[in-house]
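1. This is the structure alone, sequence omitted:
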């Protein structure tokens, strides 16, 4: 017996280091998988507006790799706290087992919803899948319930903490968005101000960022009632993160005109998916103005065409396809933006009018709509050269005195704290500080 025990000890000592190496490598792989999954979940929650804005670093241009410093620090603190707090292998195992079983149950319930709502499976197939899966997972879950007081409470506490943060941020964001939607200015008020908006129109372009995609935001009226001047061209920029994977580049910018032409007011809705690069590109401003100029050209074409509805909202995909056609037809010919629009109009008139089919083209005389287009593009270029100012709203939401305790805690403390520690809109939109103008206002809910 003694000899057998000695052999077992020698065997255990001989395989200790190989097993230790394999276990260490497995822990490294598991930790990297946890970090990657956490970064991906936080990024998608940011895109859907369910998590406070944190810094996202894109570590690769060719691959979609991200790094979130704040979340990395939180994971490190949690890992050290759990390891140093338990000092027991079995309790750490119970915590990990509870987390895994809960994830399995949540995944199963979500899969059942997908089968019912998305795949439209027959109820018998859904019932069979639910019964077979829940029988196995229910057995594990019943065993995990006995380990909640032995370390299994840790993942539950962490989940509740993240739920409170996400719910508080979402609750405050929805309230602030509803306030901005109900307090937006009507177009009748803007039209009543006249082409000069009742103020001095200074040279330059003002980009007014807002979360609403319709109407005029309240920060604009708040701005012009406190300052005696506004820029010659005003563009309301609305950045939207859609619950889709990605938005094609040709469908990203949607441009329309607000009010008459002499007001020089536009709206640009920029759409991103949750897998798109949320950090604005360095040429974001360049792309915005390119789409704005393209809109002016196409609007002039529609005004010159019989039976066109100028007041309708133009689809950006049509604009981009028109630009692609122009570029393909004029690859070897240098041209300016004005020459491009005139040549395109003439080519359309020749194709639609049979009276020109038998006559050679000798010269092209710009029409009144073409001249208006050229003048407006030159005006936009001059205003752009004069300077571009980014106007951001800083809306502060406060609970009324007669509000209940839950609302005061959620709005005045939790949401206010999260907005204070999260990244501001100027950092999110990559706005240069020298051309930033912040407009503050307080709303009581």
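-> Good, I have the coordinates. No experiment lies behind these values; they were computed from the predicted model shown.
2. make it CA atoms for all contacts and neighbour counts henceforth
-> Noted.
3. so what's residue 239 up against?
-> By CA atoms under 8 Å, 6 or more residues apart in numbering, the contact set of residue 239 is 209, 210, 211, 269, 270, 271, 272.
4. cool, and residue 175?
-> The contact partners of residue 175, by CA under 8 Å, 6+ apart, come to residue 445.
5. Next: the one 5 residues further on.
-> Contacts for residue 180 (CA under 8 Å, 6+ apart) come out as 212, 217, 218.
6. Hmm, residue 385 is touching residue 204, no?
-> Yes - at 7.4 Å, residue 385 and residue 204 qualify as touching, with contact defined as CA atoms under 8 Å.
7. the more surrounded of those two?
-> Between residue 385 and residue 204, residue 204 has the larger neighbour count (other CA atoms under 10 Å), namely 22 against 12.
8. Give me the three-state assignment for that one.
-> Assigned by DSSP: H, G, I helix; E, B strand; the rest coil, the conformation of residue 204 is strand.
9. dropping in the other structure now:
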């Protein structure tokens, strides 16, 4: 079950016991769940050999998209009458783009801005939120308690005067917090959009090479072969990444090795001097000679680094050192040699630029390379599909995505997940893109347009980390921010011209997902505000319980409000006119950290004087929230017995446990009040309600006996 991430804390009353569960009070030391959970460790320290093995494995998961880029880049250009200087300038652009934006930025800088080994937009956002207290109502999560800073996976530290001023500004400014939230959601939506574009582009590009060998094979044939292959790929997702992952790394290693061999062959056969393009002065000459044409070419050159963002997103599957080794020792030199070989071939055969990669292949190895490139395209597709599943799981854990089914496909790796709903949506979008664009240049225009925005968001968030968390000198921060904003801004302006020619598609997909996520987050924040303003006080609870009949047994009432008692409990007591002798209000909270250790997972406290307790169960956004209600009841009861020294109270708890357990869940429906504006009414009454009706139940991960479960409903007019 996912908690409402806009809440934080818990409330109680009654002397020392009440202070135990006040919003910012100290909470009891958690009981151990070592029999149920394996205690997660902090980021593991790997030996050199282990890092090398992980670097090899990362080839098949992280670098599929980036590694297959040589198939697309030159064919996406619109050059005619190419000269050798034009080709040298293009190759120099590719080399220095790979070097500056991927090797320097991602490998040596961005990978360090991870959340205990986890990467991606949400991970870096959570990393920031551990150091900045977000108090705006519209935010991804606001569940921070004072004791959280002492937890194993929270980190802290001192601040320089500048970082302190920046931190204070962000904590005081709700507009800045809302801006951060929106760009994180936007970056996430764009990555999901890229997850639909990547399979379409990679598979089509790989299969189009067959047309150069047979005039009987039309573009329609290529399109429908691609559709069949893509449908099979998405259907196979339910088997889990682990079932096919053992094939990925060998395929990509063969892909890189053969490309290097062919690249070296082409360099020596066609133009050994092509390597002089490593000098950046050819870029200057190229722009001076071609002007706007060279500027337009930046959009095609950018395709050489699409997939670079997966290095950060997929970090949690491996480790920082493995990603760095894999790219620096294998991927980077392989790509440089492959592009150099293609360029050397084009110097002698510029007329073949529209099919540069396949045309540059020697005849004896054409068909083997066609098979290898098709398999590599499937690997590239798989990496982005898996990344989408992981991103959606993190979004669910932080409460900013409608609840969908998340299935863990591996008992050894928490990050390997599968979502049937997301898989179906990606399949529909991918097939629609393939059939709609039919593999034309419009698809290449669509591909990569949103990636540059994700990179710019990453640049901004990393700069914020450098300033607020790493306490980096402001000159160094500007030395990172300004050059990369200028470089990425140049690519962005070039890619903008592609919007009317197909580039609008990824933005449309992003807007679709952004609308869903914003509507859901807005509705959840409104629900939280209503519950906080209408929550039931402990004094009111004591008065209500003193005049009703107490049925023997235990009641576990699940609620997603962390601060206090939600109004639905008032409704339950009023209409039932009886409550079990022992009532435990259970809140499941997702923290903005990777994982919560077993010792810190569960806390209990007493509410009032009439056998009512509060239980807080905590998870990190990478933890599997699969809760067996019966087993957790035993753990909660054991913790309650530890809480009290009163023998009569202990006897009452034990006796009630033997007389039956009742599980109560709440279901709330939101309705906009008459004072709400038109946009708010539409968002609450239509968008949020539609998403709520078609999403998984709020407590779907809590497994309880159906004959002992009761659902209570309530209408919130907000």
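-> Cool, got the structure. These numbers come from a predicted model, not from an experiment.
10. Where does the lengthiest strand in the first structure end up in the second structure?
-> In the first structure, taking DSSP state E as the definition, the longest strand is strand 229-241. Under the alignment (TM-score structural alignment), strand 229-241 of the first structure falls on residues 578-590 in the second structure.
11. quick one on the thing from earlier: who wins on neighbours among the contacts of residue 180 of the first structure?
-> When neighbours are taken as other CA under 10 Å, the top entry among the contacts of residue 180 of the first structure is residue 217 (23 neighbours).
12. Quickly find the element holding the equivalent of residue 391 of the second structure over in the first structure.
-> For residue 391 of the second structure, the aligned residue in the first structure is residue 41 (criterion: TM-score structural alignment). Per DSSP states H and E, residue 41 of the first structure falls inside helix 2-47.
13. so the helix or strand just after that helix corresponds to what in the second structure?
-> In the C-terminal direction, the helix or strand that comes right after helix 2-47 of the first structure (DSSP H and E) is strand 57-58. Correspondence between strand 57-58 of the first structure and the second structure is established over residues 407-408, with TM-score structural alignment as the criterion.
14. mean shift of the matching stretch relative to the first structure?
-> Here the mean offset of stretch 407-408 of the second structure against the first structure after fitting is 0.8 Å, by mean CA distance after the TM-score superposition for the first structure.
15. Tell me how many other residues crowd the alignment partner in the second structure of residue 76 of the first structure.
-> Under the alignment (TM-score structural alignment), residue 76 of the first structure pairs with residue 427 of the second structure. Using other CA under 10 Å, residue 427 of the second structure has 23 neighbouring residues.
16. Quickly find the element holding the residue lying closest to residue 427 of the second structure once chain neighbours are set aside.
-> The shortest distance from residue 427 of the second structure to any residue that is not its chain neighbour, by CA to CA, 6 or more residues apart in numbering, is 6.3 Å, and that residue is residue 234. Assessed by DSSP H and E, residue 234 of the second structure sits inside helix 219-235.
17. immediately after that helix, which helix or strand?
-> As assigned by DSSP H and E, the chain's next helix or strand after helix 219-235 of the second structure is helix 242-270.
18. can you pull the buried residues of that following helix?
-> Applying a neighbour-count criterion of 16 or more other CA atoms under 10 Å, the buried positions in helix 242-270 of the second structure are 245, 248-249, 251-253, 255-260, 262-267, 270.
19. again with stretch 240-257 of the first structure
-> Result for stretch 240-257 of the first structure [16+ other CA under 10 Å]: buried residues 240, 241, 246, 247, 251, 252, 253, 254, 255, 256, 257.
20. I figured the fifth one was touching residue 317, is that so?
-> So that's residue 251 of the first structure. Yes - in terms of CA under 8 Å, residue 251 of the first structure counts as a neighbour of residue 317; the distance is 5.4 Å.
21. SS state for the aligned residue in the second structure for residue 189 of the first structure?
-> Aligning on TM-score structural alignment places residue 189 of the first structure opposite residue 540 in the second structure. Each residue gets one of three states, and residue 540 of the second structure gets helix by three-state DSSP.
22. which residues in the second structure form strands?
-> All strands of the second structure, identified by DSSP E, fall at 407-408, 417-418, 549-559, 578-591, 602-607, 612-620, 627-628, 661-671, 702-703, 709-717.
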